[in-house]
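Trainee: Here's a sequence, model it:
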Amino acid sequence: MRGSSRAAAKSGLGALAEVIGSIDPMALADQLFAAATTVDGNATLRRALTDPSRDGAAKDALARRLFGGKVSDQATHVIAVLAGQRWAEERDLTDTIREFGVEAIAENADRAGRLQGVEDELFRFERIVDSTPALRDALTNRQGDLKGKAELVTRLLSDKAAPETVALAVQAVGSRSDRRLDAVLDGYLDLIAKRRGQLTAVVTSATELGGAERVRLSESLANLYGRPIQIQSILDPAVVGGLKVQVGDEVIDGTIARKIDGARRHFGA
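Mentor: Here you go, the predicted structure:
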């Protein structure tokens, strides 16, 4: 998001903080997700709530009239405060409403002491989808039935993952068709990592990292980035040896496969 939208989202966090303690966070998340879907599906409404030439108080009042009585007072307040801000792009408003829904789910998991578990489960779900072509096709087919996708995810995860993980996965597969599923899940993981005050390092290796090796790597990366690091592992025999480490957009590739490819290019093989 561009500058004005980032500032708008930051302003809205105060409204979320005001209400999060007075409502079931999972219920709040459901209501925020539903509101975002409603606004996304109505171009006229979306433009009215994000029109930069319109007074913020008027947009706030419009949101309260539209959503008051249809969702909780808490959800209405959050949506109205966000609508009253200035947005660089129309979709930034609904993307932020959804992000606040994710924040509410993370709050619920945090209260229950299972936020790290949700992060791990969501990461594993992303890897399973990525490595299973039939499942990936079923969940990313733009012509697919959203209800069917949600039911499939629920069947896959309901007995194996926390309710927050299931809720996030269901929301991800039902997200806007112009966004890749892996990008949506990565966004959720980033939000959870930030909430936990840490960064996530995705480490690709040919064999499973040992406990001591994970600790040393985590400590080294923490020293490099100045923040605690959560290690998420991916096994890929194609790397042969060494490690590929990705933290955000930064990639440190020390794999043997990369060195072999470099040598081939050097010698024109």
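Trainee: contacts and neighbour counts: CA atoms only from here.
Mentor: Fine.
Trainee: For A83, give its distance to G14.
Mentor: Distance of A83 to G14, computed by C-alpha to C-alpha, to the nearest Å: 14 Å.
Trainee: Check the gap between L122 and L146 for me.
Mentor: In terms of C-alpha to C-alpha, L122 sits 19 Å off from L146.
Trainee: Between the two, which is the more surrounded one?
Mentor: Neighbour totals were compared for L122 and L146, and L122 leads with 23 against 17 (other C-alpha atoms under 10 Å).
Trainee: Please name the nearest non-neighbouring residue to the more buried one.
Mentor: Nearest residue to L122, sequence neighbours excluded (C-alpha to C-alpha, 6 or more residues apart in numbering): T165, at 6.0 Å.
Trainee: and the one you found, that's in a helix?
Mentor: Yes. Assignment of T165 by DSSP: H, G, I helix; E, B strand; the rest coil places it within a helix.
Trainee: Comparing A83 and G14, which residue is more hemmed in?
Mentor: Each of A83 and G14 has its neighbours counted (other C-alpha under 10 Å); A83 has more, 29 against 12.
Trainee: how near is the more buried one to D130?
Mentor: With distances taken as C-alpha to C-alpha, A83 is found 35 Å from D130.
Trainee: do V81 as well
Mentor: From V81 to D130 the distance is 37 Å (C-alpha to C-alpha).
Trainee: Could you name the helices and strands sitting against the helix ranked longest in the chain?
Mentor: Using DSSP state H to define each element, the chain has its longest helix at helix 90-111. Other elements packing on helix 90-111 under the criterion 3 or more C-alpha pairs under 8 Å, 6 or more residues apart in numbering; DSSP states H and E are helix 3-19, helix 25-40, helix 43-50, helix 73-83, helix 115-131, helix 163-173, helix 181-195.
Trainee: one more to put side by side:
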Amino acid sequence: MAGVSSESLAAALAALEAKLPTASLQLAKDLFGILGTVDSSAGLRRALTDPSRSGDEKSSLVKQLFGGKVSADAVEISAGLASSRWASARDIGDALETLAASVVIAVAENKSAVSASGLTGLESLENDLFAFNQSVESSHEVQRALSEPQASPAAKVTLAEKLVPGASEEAKVLIAQAVTAPRGLKVTKLVRRFAELAAKRQERWIATVSVTRPLTETQTSRLQTGLNALYGRELKINMNVDPALIGGIRIQVGDEVVDASVAGRLGQLQRQIA
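Mentor: Down below sits the predicted model:
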């Protein structure tokens, strides 16, 4: 997904953030359900991505189709997507899939945030998805069963859950979606995509700290306290000793970088005088 579709998805993900702290798995299931309807109708996809129709028209169509059938939040999210611009008819479905998966991942994240463990829920989700893929990839018989067009969705879900009997509810939702609606992909490839989204979310809880020499326990403790206060969460610190920094410290949390190193300041100066 690129260009205008990428911009529309980015805007939708940014808007979704406000709903994620209280999101439920039912919201994700509603969004996946809407995705199923959109995927089943080429005419509907064209109508929702037609550049000649106004955003309000397309948004109203979503509300007419799904209002009262799924949660108000699911309708609002989907209507927002419809009002945006898309480069191709498939892109709106890809966006719905990403938003629904993001909700599931946030539910896992919120479970761990309650206990201030930060990564527990996300790590468990990622581990469950990896375990499922390993089980599938190790058995040609399972691969055939999951790709068998005559097999019912319920049978595929039952088989999938047997492969990871201890999986979390969040993992089960994503795995069930992958085995019943892979949308032209191999099941394991879609599950891997979901795992990558979880890993991306996980970066929000990890502070990668680069220093020129190891910090003392007292310095590390102070840094931990300061970062937790700054980001409002319990961060996991990954310490990296990098003599190339010359001096100072470099911290990365997700996409945000705080560079107080001599090397960073020199690089900035070089860019200014170039």
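Trainee: Kindly reformat the helices and strands packed on helix 90-111 of structure 1 as JSON lines containing distance to R214 of structure 1.
Mentor: Converted to JSON lines, those look like this (distance: least, C-alpha to C-alpha, whole Å):
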{"stretch": "helix 3-19", "distance to R214 of structure 1": "34"}
{"stretch": "helix 25-40", "distance to R214 of structure 1": "33"}
{"stretch": "helix 43-50", "distance to R214 of structure 1": "46"}
{"stretch": "helix 73-83", "distance to R214 of structure 1": "40"}
{"stretch": "helix 115-131", "distance to R214 of structure 1": "15"}
{"stretch": "helix 163-173", "distance to R214 of structure 1": "24"}
{"stretch": "helix 181-195", "distance to R214 of structure 1": "18"}
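Trainee: Deepest-packed of the ones you listed, please.
Mentor: For those, the largest average neighbour count (mean count of other C-alpha atoms under 10 Å) is found in helix 73-83, namely a mean of 25.
Trainee: How about residues contacting that one?
Mentor: 8-9, 11-12, 15-16, 19-20, 22-23, 28, 31-32, 49-50, 56, 59-64, 67-68, 93, 97 (C-alpha atoms under 8 Å, 6 or more residues apart in numbering).
Trainee: Just want the angle from it to helix 25-40.
Mentor: 40 degrees (axes from the mean of the first three to the mean of the last three C-alpha atoms, to 10 degrees).
Trainee: Can you give me the stretch of structure 2 that helix 73-83 of structure 1 aligns onto?
Mentor: Here helix 73-83 of structure 1 aligns to structure 2 at residues 72-82, judged by TM-score structural alignment.
Trainee: what's the average distance of that stretch to structure 1?
Mentor: Here the mean offset of stretch 72-82 of structure 2 against structure 1 after fitting is 0.4 Å, by mean C-alpha distance after the TM-score superposition for structure 1.
Trainee: and what of stretch 5-14 of structure 2?
Mentor: So stretch 5-14 of structure 2 averages 1.2 Å relative to structure 1 (mean C-alpha distance after the TM-score superposition for structure 1).
Trainee: what about that stretch, distance to the chain center?
Mentor: Distance, stretch centre to chain centre, for stretch 5-14 of structure 2: 13 Å (C-alpha atoms, centre = their mean, to the nearest Å).
Trainee: Give me the contact list for it.
Mentor: I77, G80, L81, S84, R85, W86, A87, S88, D91, I92, A95, L99.
Trainee: List just the nearest of these to L122 of structure 2.
Mentor: Nearest to L122 of structure 2 among these is L99, at 16.5 Å by C-alpha to C-alpha.
Trainee: I'd like to know how far the closest residue to the closest one other than its chain neighbours sits from T98 of structure 2.
Mentor: Computed as C-alpha to C-alpha, 6+ apart, the closest residue to L99 of structure 2 that is not its neighbour in sequence is L13, at 6.8 Å. According to C-alpha to C-alpha, L13 of structure 2 stands 9 Å off from T98 of structure 2.
Trainee: next one: D56 of structure 2
Mentor: In this view, D56 of structure 2 and T98 of structure 2 are 23 Å apart by C-alpha to C-alpha.
Trainee: Which of those two has more residues huddled nearby?
Mentor: Neighbour comparison, D56 of structure 2 and T98: the larger count goes to T98, with 18 against 13 (by other C-alpha under 10 Å).
Trainee: What lines up with that one in structure 1?
Mentor: T98 of structure 2 maps onto E99 in structure 1, with residues paired by TM-score structural alignment.
Trainee: Likewise for T188 of structure 2?
Mentor: Aligned partner of T188 of structure 2 by TM-score structural alignment: D182.
Trainee: next one: E141 of structure 2
Mentor: Matched by TM-score structural alignment, E141 of structure 2 corresponds to A134 in structure 1.
Trainee: Pull the contacting residues for the counterpart of K63 of structure 2 in structure 1.
Mentor: Under the alignment (TM-score structural alignment), K63 of structure 2 maps onto R64 of structure 1. By C-alpha under 8 Å, 6+ apart, the residues touching R64 of structure 1 are T76, H77, I79, A80.
Trainee: From L49 of structure 1, how far out is R64 of structure 1?
Mentor: To L49 of structure 1, R64 of structure 1 is 11 Å away according to C-alpha to C-alpha.
Trainee: Tell me the residues that contact both of those two, please.
Mentor: Residues touching both R64 of structure 1 and L49 (C-alpha under 8 Å, 6+ apart): none.
Trainee: with the contacts of stretch 5-14 of structure 2 in mind, which one is nearest to L163 of structure 2?
Mentor: Distances from L163 of structure 2 to these, taken by C-alpha to C-alpha, are shortest for L99, at 25.8 Å.
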